[in-house]
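**Student:** build me a model:
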Amino acid sequence: MISTQDKNEYNDFLKKLAKERAFVFNINSSFSDEKIVGISFCLNGAETFYLPIDKKSLAKLKPIFENRKIEKWGHDLKQSIKLLAQNGINVQSITFDTAIASYLLNPGARNYNLETLASTKLQKDFPLPEKNASSEDLLEYSRQSAMIIWQLKEALLPELEEVNLLKLFKEIELPLLPVLAEIENNGVKINSAILNNASKKVTIILDELAKKIYKMAGEEFNLDSPIQLRKILFEKLGIKTQGLSKGKTGVSTSAGDLQKLKKAHPIAGEMLQYRELAKLNSTYLEALPKLIDKKTGRIHADFNQIVTSTGRLSSSNPNLQNIPTKGEFGKVIREAFIAPAGTKILAADYAHIELRIIASLADDEEMIRAFKNGEDIHSQTASKIWGIDLKDVTPEIRRAAKTINFGVTYGMGAKGLAESAEISITEAREFIQKYFEVYEGVSNFLRETREKAYDLGYVETIFGRKRYLPEIFSPIPMVKAEAERMAINMPIQGTAADIIKMAMIKIHRDLPKVSPRSKIILQVHDELVFEVPEKDLEKVAKLVKDTMEKIIKLKVPIIAEIKVGNSWGELKKQLKV
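**Tutor:** Below you'll find the model as predicted:
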């Protein structure tokens, strides 16, 4: 351990660190307030050091961490970047993250912690310290962690090169790290009063729904108990169970199965509404105000880079990518995500990005023509499949066509399409057949993608991101069919994820030059949300739109729709830039 009290020893270490070509660092933080208490370093793959941290030592480390000539390596570095940024240190030249490298090599793994990777990649036993471990044991574990990270880097780099993932790693995933760290540090401002008022209204509605359901059932029961609901539906009310799913405990009362029962008895529809509102209330209206940081007045969610197998980002603590978009209270929740005084919320959303990607990947002439002509792809599909003029496409027919567009291109079969579009299985089969006649290129692409998955055991995006599919060789038909759907889904969804990541990286780099006070506050799959000073709206809108639309060239135009408002739920004005 380097002593901060011994000035000679401390300064000698800093001089040594500053001369290194590269080093591993691993931050230790306190559980209570996430303050940096120490940093372990590994140099040359041979020497490890532990440096206790205070404000003075961080100030002396700042020029080293910000030196672009020194490469920094680590494991799952986003949190470290955040903590250092909170202390005024903008880490430069992060050139390796062992967690991200492991994720790219095996995107279906359950976790990428050091203990697991040490075992699988280095054949080393590296258990976590016991809960009551001594400070000496914890210090030694931290130092050894830095050494393990160095060794993992040496093992993982050639693996990335061997499977052609190094370019994706260096040009997309690593540059995204500081972007996500900054988004998390930025947070999003919340008006808790809006949520509290909505929660009171929902509670009243839930009470009324409960009384209505009890009256239909002829007795009171626990509405949150599937077992009690099952007894009411199938024993007391005698509703037939034909066509419903069955689990270990009996007939399912899931949302999908209750949907099937709506015509059989009105209690099913009331239960669906009750569950939806109860979940909305507990997950968002009641929970979000409790998650507001007292210091910043904002919610600081996590955006996870190494979770989904397709390359998409996910969100947690809380999940801000799953905020409802429909219904009265879904809109209210988004209205609680507000812009501070003097600023506006600006949202940029890719329009039909996944369909544009499949049109390009499939080289489908009809779909490419529709996008190039600026036609509404769902209305166009409806017109072709139903054999009607565009002017005769009703909102209902367009909705069904939208379901077909997204469903069929993701491997949805006739049964799934029938349920989603609320049509018969016979009609669904006919529509799928007509769809592939209209979009012959898409049909060929889906077939070829499945064949590639069988030949190679994996599928990939335009940028080389891979998803391995061992399940496609399963003797179990359901497992095999699901793997085929994954094979179709991943190249499309994964490419969309890569495209928006590339746009985020470039916008993050260029935004301070255009509007220093603007910030990215959310990423929701195909949408980026910003907080922008009112005076900079047009400049930022132009930068964001141009970047998102020109970040890659497909065979069809890429369109980013820009909207602004005082809150995320009031994006009424669409800027023309």
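**Student:** use CA for all of it now, contacts and neighbours both
**Tutor:** Will do.
**Student:** how far off centre is the longest helix belonging to the chain?
**Tutor:** Assignment by DSSP state H gives helix 477-514 as the longest helix of the chain. A distance of 9 Å separates the centroid of the chain from that of helix 477-514, by CA atoms, centre = their mean, to the nearest Å.
**Student:** what do you get for stretch 512-522?
**Tutor:** Worked out by CA atoms, centre = their mean, stretch 512-522 lies 21 Å from the chain centre.
**Student:** and it, which residues are buried?
**Tutor:** 515, 518-522 (16 or more other CA atoms under 10 Å).
**Student:** same question for stretch 289-297.
**Tutor:** 289, 291-292, 297.
**Student:** okay, strands next: where are they in the stretch 351-500 of the chain?
**Tutor:** Applying DSSP state E, counting those that start in this stretch to the stretch 351-500 of the chain gives strands spanning 458-460, 466-468.
**Student:** so which of those is nearest Asn44?
**Tutor:** When the strands of the stretch 351-500 of the chain are compared by CA to CA, strand 466-468 sits nearest Asn44, at 31.7 Å.
**Student:** ok, back up a step: which among the buried residues of stretch 512-522 gets closest to Lys260?
**Tutor:** Closest approach between the buried residues of stretch 512-522 and Lys260, by CA to CA: Leu522, at 35.8 Å.
**Student:** surely Leu285 meets Ala193?
**Tutor:** No - the criterion here is CA atoms under 8 Å, and Leu285 misses it with Ala193 at 10.0 Å.
**Student:** those two: which is more packed in?
**Tutor:** Neighbours were counted for Leu285 and for Ala193 using other CA atoms under 10 Å; Leu285 has more, 26 against 11.
**Student:** tally of neighbours for the spatially closest residue to the more buried one that is not a sequence neighbour?
**Tutor:** Nearest residue to Leu285, sequence neighbours excluded (CA to CA, 6 or more residues apart in numbering): Leu195, at 5.0 Å. Around Leu195 there are 25 other residues, counting by other CA under 10 Å.
**Student:** the structure of the following sequence is requested for comparison with the preceding one:
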Amino acid sequence: MSETVKTLLLVDGSSYLYRAFFAGGETMSITLPDGTVQKTGAIRIMINMMNSLRKEVPADYVACVFDAKGPTFRDAIYPQYKAHRDPMPDDLRSQIAPIHEVVRHLGWTVLDVPGVEADDVIGTLAVTAANQGIEVIVSSGDKDLAQLVNERITIIDTMNGKRRDLAGVQAEFGIPAHLMLDYQNLVGDTVDNVPGVPKVGPKTAVKWLLEYGSLQAVVDNADKIGGVVGENLRKTLDWLPTGRSLLTIKTDCDLKDWLPDLPAMDSIAVGAEDTGALVTFYEKYGFKGLAKSLSGASADAGTPAAAPKAGKAKASAPGLFDEAEPAAAAPAPRASNLAYDTILTWEMFDTWLAKLEAAELVALDTETTSLDEMRAEIVGISFSVEPGQAAYIPVSHRYPDAPEQLNREEVLAKLKPWLENPKALKLGQHMKYDRHVFANHGIEVQGYAHDTMLQSYVLEVHMPHGLSSLADRHLGRSGITYEDLCGKGANQIPFDQVDIAKAAEYSCEDSDQTLDVHRVLWPQLQANDKLKFIYELEIASSETLYRIERNGVLIDAPTLAKQSHELGQRILQLETEAYEIAGQPFNLSSPKQLGEIFFDKLGMPVVKKTATGARSTDEEVLEKLAEDYPLPAKLLEHRGLAKLKGTYTDKLAQLALPSDGRVHTHYAQAVAVTGRLSSNDPNLQNIPIRTAEGRRVREAFVAPAGSVIASADYSQIELRIMAHISDDAALLKAFHDGLDVHRATAAEVFGVPVDQVSSEQRRYAKVINFGLIYGMSAFGLARNLGIDNTAAKNYIARYFERYPGVKTYMETTRELAKSQGYVETVFGRRLQLAGIKTAKGAQLAGLERAAINAPMQGTAADLIKLSMNKVQQVLDAEKRATKMIMQVHDELVFEVPDHEVEWLKTEIPRLMAGVADLKVPLLAEVGVGPNWDKAH
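**Tutor:** The predicted structure is shown next:
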């Protein structure tokens, strides 16, 4: 039996600090016994962020890393490093020491190492662990950490659900992760005041790196690169090594004084909470709800979302912060009047079935064997029909001496008529998961009227949506956690081994709390027609997404298997050849061993050194040495093939369900604040379609014999939404006249007739059109187009002269967002902008850009949901054999029998265009092919 892979969870504590502060942590305060006024908001939010993350990402080793006071080695290299950053706000600085203290009490190792940055400590721990086969998860919003990403190291951003693994980096930046440092070196880092090559923006950097393969190769070919950017590159060649030393994350920090056991990870093994210290701390800083919860006096007012139940993610996304205390009107926690039944006899079952059939609304929950909703089996079911009353039916607990339980098949057969009755209204927390679980047992649940997770998502998108968190802030109730029942880490037991009495209390509590939370949130939705509409859209979308997930998409597994086999054989061959050249076996991923073999044994020249003076063997060095030596060339080929195999050809086939050969992705609704969907296992949103590898992946999504794949995609949807919400006459006219909007913009900006617009002018106009939607500044436009700032300012000024409605929209939206703290989509979805009322400088500018763009992204998300719901209704009503199998960004993907292709080509665009009456026509375009790639 193979050893369980361990996990290291690292938190970029400095990133968390600022996020906690600007997400509202600058507002709360308390007067301490000595009369000092202490800000506490960031402390409070940080507690919730850390707890939420730890429960969302189970790990064996944990550390929270902060920047230490004082200069670092980078300041010695370049005195202007971070010179233009605003000083830390005093109100945040005063909260740092308490935050360090409470994070330690919560069971985390806290590190702040002088002379280096938090990123360097994270990089050292991540690489040290990854080299031992440990999976590493780094939680940070800092994109610079992407240079660390490899097969073992993944960066997650809990604020937006972004996952920067190998595929995620490729999709986001357009280059593989091993080129991220080269990319950063070229574009520079304005936040840290590290110059790159002037006028070289992301597009140029990606173009060069994909064309030449590495920064060193770009440098070697600098004389061949023309234009202003080529001249700028040649002028910057002497600076690039210094810039690289500033941007390179150290992975060899000396941490012996802090973690003497390294490279062993035992000194940062996950620790238990120090309950006594936490109670004292919480009382000192005024967190009475937290203190009472730990001391057992009453329910906790702020513990973040509990860990997912076995087989059921109680929250779709980790949240940022909970409210400081429950609302004053929230009901008091109940402790003595709960009536929870465990159903072990048919007599009691019949009694409860009668209650279910008589109830107006029933909260329903399942306990299962797996987090995989397509494979999960029922262990038990709970119901709640009124506050304080719930029951649990255990059907598959399998521990020694477990009491006799009712037969699962008989229980489900007796429940099936009620479960499938659309008039018997039901309520759930993440009800889509439970629908899948029942479907695995042959039951198609009908009558799901409400979902508390979606209620929270619509009402309070910026908050956590897990049941535990909802109960905390809306009811003042806390409950049993999954870890309380099953333990943690390697010792965690599956739910079917949990004692039935404990499982009953846990599951009944969930159903009871779900019903209670609904009674608080539903009246708020009923009182706001726009939010009620969005909630009803989300409920309908949950039904449609269930259908899409259930359908799945067929995967061409034999082809992928053949490719993986061929890649595997070549990888083994390369290892053997590398050993022969080196004259010994060695770890192909070990920089230390590579350095010894390259420079000491084989006498290769040292191309460059790391910031600490070590001989570098990074990707750039390998590529340079490969020009003259066979071993580096073998290693480069080995790495490239291993990444291709591990990321694509192996995993995709493994994700297919054996019973049908299809991949059934999971769509998460309650993640993105804009309303966009996210998907995982596999993540369909991040397939890198700019590359041949990405297109190859899409080719594996195929149709069965007698069918084709069809893709229906909204055309220029966000520009059309901009025309609608800005009410700009020229933009409206361009769309109504069916013009190429980029060509029309070019004609307006450059003052030429539409038919005389050059391809270069159209390209500039396209960048302006999309750039302004995303709040691009003149500086950003200049970098994107490779022009000077004055020219960029002139282009923007001319754009706003021609499209004054757009300028008015942007100015009005900025002011509205700052005054009310949120913006809305066309349909009324509320998009929160936490911290915008008090933000300043770069923080404010970023939030204002988000305020301008969010209504367009959010409206586009609403439109694609309206479309997929409408299309599914028509497919059902007309009993079509066509299946909707994916929803990706603004695209719907179908599996279409040959005899329905012509119908689909006509009807789907018509349906998608007709879901909303905007001031401009909506346009959807359809492509058809044997696989997803060929359908474009």
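**Student:** report the TM-score for the pair.
**Tutor:** Superposed pair, TM-score by TM-score structural alignment, normalised by the length of structure 1: 0.83. Supporting alignment: 532 aligned residues with a CA RMSD of 3.6 Å.
**Student:** before we move on, the earlier item: secondary structure and distance to Lys201 of structure 1 for the buried residues of stretch 289-297 of structure 1 - can I get that in TSV?
**Tutor:** TSV is the format used below for these (DSSP: H, G, I helix; E, B strand; the rest coil; distance: CA to CA, whole Å):
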residue	secondary structure	distance to Lys201 of structure 1
Pro289	helix	16
Leu291	coil	21
Ile292	coil	21
Gly297	coil	24
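**Student:** looking at the residues you listed, which is nearest Phe303 of structure 1?
**Tutor:** The closest of these to Phe303 of structure 1 turns out to be Leu291 (CA to CA; 15.5 Å).
**Student:** need the counterpart of that closest one in structure 2.
**Tutor:** In structure 2, Leu291 of structure 1 lines up with Leu655, judged by TM-score structural alignment.
**Student:** distance check, that match against Lys643 of structure 2.
**Tutor:** Relative to Lys643 of structure 2, Leu655 of structure 2 is positioned 17 Å away (CA to CA, to the nearest Å).
**Student:** can you tell me the closest non-neighbouring residue to Lys35 of structure 1?
**Tutor:** Of all residues not flanking Lys35 of structure 1 in the chain, Ser29 sits nearest, at 5.2 Å (CA to CA, 6+ apart).
**Student:** how many neighbours does the counterpart of that neighbour in structure 2 have?
**Tutor:** Counting by TM-score structural alignment, Ser29 of structure 1 corresponds to Thr368 in structure 2. Neighbour count of Thr368 of structure 2, defined by other CA under 10 Å: 25.
**Student:** Ile204 of structure 1 too?
**Tutor:** Counted with other CA under 10 Å, Ile204 of structure 1 comes out at 11.
**Student:** and stretch 348-368 of structure 1, end to end?
**Tutor:** 23 Å.
**Student:** now that stretch: which residue numbers in structure 2?
**Tutor:** Taking TM-score structural alignment, stretch 348-368 of structure 1 hits residues 712-732 over in structure 2.
**Student:** what's in contact with the matching stretch?
**Tutor:** 735, 741, 769-770, 773, 802-806, 808-809, 826, 856-857, 859-860, 890-893, 908-909, 912, 918-927 (CA atoms under 8 Å, 6 or more residues apart in numbering).
**Student:** contact partners for the residue nearest to Leu285 of structure 1?
**Tutor:** With CA under 8 Å, 6+ apart, Leu195 of structure 1 has these contacts: 285-286, 288-289, 332-333, 336.
**Student:** in helices, which of the residues you listed appear?
**Tutor:** 288-289, 332-333.
**Student:** most neighbours, which of those residues?
**Tutor:** Neighbour counts for those (other CA under 10 Å) peak at Ile333, which has 24 neighbours.
**Student:** which residues of structure 2 does stretch 182-189 of structure 1 align to?
**Tutor:** Residue span in structure 2 matched to stretch 182-189 of structure 1, by TM-score structural alignment: 547-554.
**Student:** distance from the chain centre to stretch 801-811 of structure 2, please.
**Tutor:** With CA atoms, centre = their mean as the basis, stretch 801-811 of structure 2 stands 33 Å off its chain's centre.
**Student:** who's in contact with it?
**Tutor:** Applying CA under 8 Å, 6+ apart, the contact partners of stretch 801-811 of structure 2 are 722-723, 725-731, 748-749, 800, 852.
**Student:** 6 Å - rerun?
**Tutor:** 726, 728, 800 (CA atoms under 6 Å, 6 or more residues apart in numbering).
**Student:** go on, stretch 471-480 of structure 1?
**Tutor:** Identification of contacts with stretch 471-480 of structure 1 by CA under 6 Å, 6+ apart yields Ala483.
**Student:** again with stretch 410-422 of structure 2
**Tutor:** Here stretch 410-422 of structure 2 makes contact (CA under 6 Å, 6+ apart) with 444-447.
**Student:** give me the mean distance between stretch 143-157 of structure 1 and structure 2.
**Tutor:** Compared with structure 2 after the fit, stretch 143-157 of structure 1 shows a mean deviation of 0.8 Å (mean CA distance after the TM-score superposition for structure 1).
**Student:** for that stretch, grab the matching residue range in structure 2.
**Tutor:** Taking TM-score structural alignment, stretch 143-157 of structure 1 hits residues 508-522 over in structure 2.
**Student:** now do the SS call for Ile393 of structure 2.
**Tutor:** What DSSP: H, G, I helix; E, B strand; the rest coil gives for Ile393 of structure 2 is strand.
**Student:** please pull up the equivalent of it in structure 1.
**Tutor:** Using TM-score structural alignment, Ile393 of structure 2 pairs with Leu51 in structure 1.
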